[in-house]
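In: with the input below, show me the fold.
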Amino acid sequence: MKLFKVIYILAALVIAANASSKVEIDACGASFPKAVYADWIEAYEAETGVHISYEPTGSGDGIVSAVKRASDFSGTDKPLLPWRLERYELTMFPAIVGSIVLAYNIPGIGDNELKLSEEAIAAIFSGRAEFWDDPRIIKHNNGLKLPHEPIKVAVRSDGSGTTYNFTYYLRKIDYAHFKKATKLFDWQADTIGAKGSSGMSKTIEETPYTIGYVDFSSKKKHHLCSAVVENREGKWVLPTLQSAMIGAKYANLDKEKDFFGVIAYQEGKSSYPIIATSFILLPKERKAKNREIIKFFEWAFSNGEYIANKHGFAMLPEETMEDIRDYWSEKVL
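Out: All right, here's what the predicted structure looks like:
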């Protein structure tokens, strides 16, 4: 069945194959998956000659660009509700799954040495835990010498899908202090604003006693330390590729609802709780260009797993990718 769908999609896509000897695709949006997209694009261009430019301007800008038709496709980590897609004549599908890690810079504390419970995480990001030796943090870190230093919380200053997914998670663990998931949050903690995933990573890297939220690939690139966190089942888990894949397995992304859904805080004893899906937005009316874009994502779904895994991202479950191919046939091509 899968082979038939792939053949059908490729047959539909071949209509535009000879429309131009040089295909150019301009895109922008979510910075969360930028490392994966950059390597996918490089490999795809080497194989096909198609040039794709993807600027990681943030999910907020990605959504605006999609609405204004300022790009051929847009990336966003904040999904749009079906009625909004209808209003702006857009289609949307998920592309990749990744972890959001709690990265810290505490002199003397190494990678994966710090444990953060749900109680501690909520206290830090709500501003109720002001020092690193707060009892809520010390409780699960008896072997660490946590200093009596103010906690500096790094947050995104731009409209960020990563912030949206992280505040969604915070809302799940502490609704009293985080009543809304949003791309720009009114933080009550002592915060340092940073633009983009790279800006966040550099801020944490350069500022002692800081903690913030970044994608797993940024943690790896900047050699940041990240916390072991308590998951929904009360188990301690690391942000690994395997734990992200386990969490993604429980996600419910419904084709009939344009795949709208936030997958953080999933069940599973080994699930990492702060995971996110990155989505692609396409304008309905640009059929010819959309065919070229779908060719790229079909290639990525079929050939891009090694690249995604290298950056700590997980591919979507096979059944979800099958639903996406159906969605392309029904709504995009």
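In: hey, let's count contacts and neighbours off CA atoms from now on
Out: Noted.
In: residue 148 touches residue 130, doesn't it?
Out: No. Applying Cα atoms under 8 Å, one finds residue 148 not in contact with residue 130, separated by 9.4 Å.
In: chain center to the longest helix belonging to the chain: distance?
Out: Among the segments of the chain that qualify as a helix by DSSP state H, the longest is helix 287-303. Chain-centre distance of helix 287-303: 20 Å, with Cα atoms, centre = their mean, to the nearest Å.
In: state the next helix or strand along the chain beyond that helix.
Out: Moving toward the C-terminus from helix 287-303, the next helix or strand (DSSP states H and E) is helix 305-310.
In: so which elements touch that next one?
Out: Other helices and strands packing on helix 305-310, by 3 or more Cα pairs under 8 Å, 6 or more residues apart in numbering; DSSP states H and E, are helix 34-48.
In: how about the helices in the stretch 151-300 of the chain?
Out: Remark: helices assigned in the stretch 151-300 of the chain by DSSP state H, counting those that start in this stretch are 161-173, 196-206, 216-221, 241-249, 287-303.
In: between the ones you listed, which gets nearest to residue 112?
Out: Proximity to residue 112, assessed across these by Cα to Cα, is greatest for helix 216-221 (11.8 Å).
In: re the thing from before, buried stuff in the longest helix of the chain?
Out: Under the neighbour-count criterion of 16 or more other Cα atoms under 10 Å, helix 287-303 has 289, 290, 291, 292, 293, 294, 295, 296, 297, 298, 300, 301 buried.
In: second chain to compare with the first, below:
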Amino acid sequence: MKMKNFGRAAAILSVSSLALVACGESNTPAAEGNADGGDSASSEVAGTLVGGGASSQEAAMTAWTDGFTSVAPDAQVNYASVGSGGGRDGFLGGEYDFAGSDAAMSDDEWESSKEICGTEGAFHVPSYISPVAVAFNVEGIDETLNLDADTIASIFAGEITSWDDEAIAEHNEDMELPSTPISVVHRADDSGTTENFVDYLATASDVWDYEVSGEWPGEIAAESAQQTSGVVGLTSETDGAITYADASQIGDLNTVAVQVGEEYVEYSPEAASQAVASSSAVEGQASNNMAFELDRRTEESGAYPIVLVSYHIFCNEYPEQETADLAVAFGEYVLSEDGQATAEAAAGNAPISDELRDGAMESLSAITVAE
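Out: Now for the predicted structure:
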């Protein structure tokens, strides 16, 4: 089954339309699922919506929940940062009303979602676009490193073990590299950031032979920590450490510029959006699904291929009207210009385009209540 009404992903995510209208009129969502997010008040909804999932969404989620309460004072959103995998598991197990995930549900997960979400199952709407930074802490290297996919993969696979290795030096000819041992730090929990990063390693390099999964390959000996804050904290404390994390949360760590074609591209919201623009839509799940197959091998100038689209996963059918109304209202607030600007200010994410917003609003309007 193909996605309906959303057109080609490249058109939807045209980089030229990614900018928000500064100081524009706030787009307050409607509880009834008004696709324009017009003036009918989210303040009419009441109750508590419970979600869980990606820790990379934590900064944005705090901003969204605070912002949503300001327009819907009788509503509350509780969100547990348990990782993308934990969020999807909790959602499918009935613990959460929605999930935040940096990776799309598998076909098997979508089939399972029909048990709680009706015959159309669950669906994804994009909440923001974010680059995944390859971040490091090495005394003696105080600037951006240039690396290609094969070298990054070899480092994280444990095949390159010293910062002055010839493979690293080849891409950084004018830099004096220390002989510090490399310490790889990865997520210990089931993580959408891990899945996106490993997908890049497996797709863009010729040396990564491990399964693409939200769990780090157990065959690789490395340091680990829970959640985004954990890997960033451990890397910041360890000389020679390297990790991967949502770029909005890496703090003062230095980062890698990734080779794309003949150039090295540093992460930025705009460069991440450029990569997503060349991606295609996932097929075969709900008719209003808005998940993407990301193009990791893009050679488009200025594109940063280690990118994630962070999703909110909702049911197409909820058992109660209150939950359905809350899901629509909160989803519309997140997608609104105000919600996107709030997240951008709090977490540095790339806002979604107007075209993508329109399609996502239409997806949310399909939410119904079980009879």
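In: what do we get in structure 2 for residue 198 of structure 1?
Out: With TM-score structural alignment defining the correspondence, residue 198 of structure 1 maps onto residue 229 in structure 2.
In: you'd agree that match is up against residue 248?
Out: No. The pair residue 229 of structure 2 / residue 248 is not scored as a contact, 11.1 Å apart, by Cα under 8 Å.
In: just tell me what residue 139 of structure 1 corresponds to in structure 2.
Out: Match for residue 139 of structure 1 (TM-score structural alignment): residue 170.
In: sorry, back to before: make CSV out of the helices of the stretch 151-300 of structure 1 and add distance to residue 235 of structure 1.
Out: Converted to CSV, the helices of the stretch 151-300 of structure 1 look like this (distance: least, Cα to Cα, whole Å):
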stretch, distance to residue 235 of structure 1
helix 161-173, 14
helix 196-206, 26
helix 216-221, 20
helix 241-249, 12
helix 287-303, 32
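In: quick one: closest of these to residue 24 of structure 1.
Out: Nearest to residue 24 of structure 1, of all those, is helix 287-303, at 9.2 Å by Cα to Cα.
In: got the angle between the closest one and helix 34-48?
Out: 100 degrees (axes from the mean of the first three to the mean of the last three Cα atoms, to 10 degrees).
In: how about the nearest residue to the aligned residue in structure 2 for residue 67 of structure 1, chain neighbours excluded?
Out: Under the alignment (TM-score structural alignment), residue 67 of structure 1 maps onto residue 92 of structure 2. With sequence-adjacent residues excluded and distances taken as Cα to Cα, 6 or more residues apart in numbering, residue 92 of structure 2 is closest to residue 113, at 5.8 Å.
In: and the one helix or strand that neighbour maps to, what does it pack against?
Out: Residue 113 of structure 2 is located in helix 107-117, with elements delineated by DSSP H and E. Contacts defined by 3+ Cα pairs under 8 Å, 6+ apart place helix 107-117 of structure 2 against helix 84-92, strand 122-137, strand 307-315, strand 317-318.
In: about what we covered before: just so I know, which of the helices of the stretch 151-300 of structure 1 lies nearest residue 90 of structure 1?
Out: Among the helices of the stretch 151-300 of structure 1, the nearest to residue 90 of structure 1 by Cα to Cα is helix 287-303 (11.3 Å).
In: which other residues reach the closest one?
Out: Taking contacts as Cα atoms under 8 Å, 6 or more residues apart in numbering, the residues outside helix 287-303 of structure 1 that touch it are 10, 12-13, 16-17, 23, 25, 40, 44, 72-73, 95, 282, 315, 321, 328, 332-333.
In: what is the orientation angle of it with strand 90-105?
Out: For helix 287-303 of structure 1 against strand 90-105, the angle by the same axes, to 10 degrees is 50 degrees.
In: OK, contacts around residue 229 of structure 2?
Out: Shown in contact with residue 229 of structure 2 (Cα under 8 Å, 6+ apart): residue 249.
In: 6 Å instead, please
Out: By Cα atoms under 6 Å, 6 or more residues apart in numbering, no residues touch residue 229 of structure 2.
In: state the distance from it to residue 342 of structure 2.
Out: In this view, residue 229 of structure 2 and residue 342 of structure 2 are 21 Å apart by Cα to Cα, to the nearest Å.
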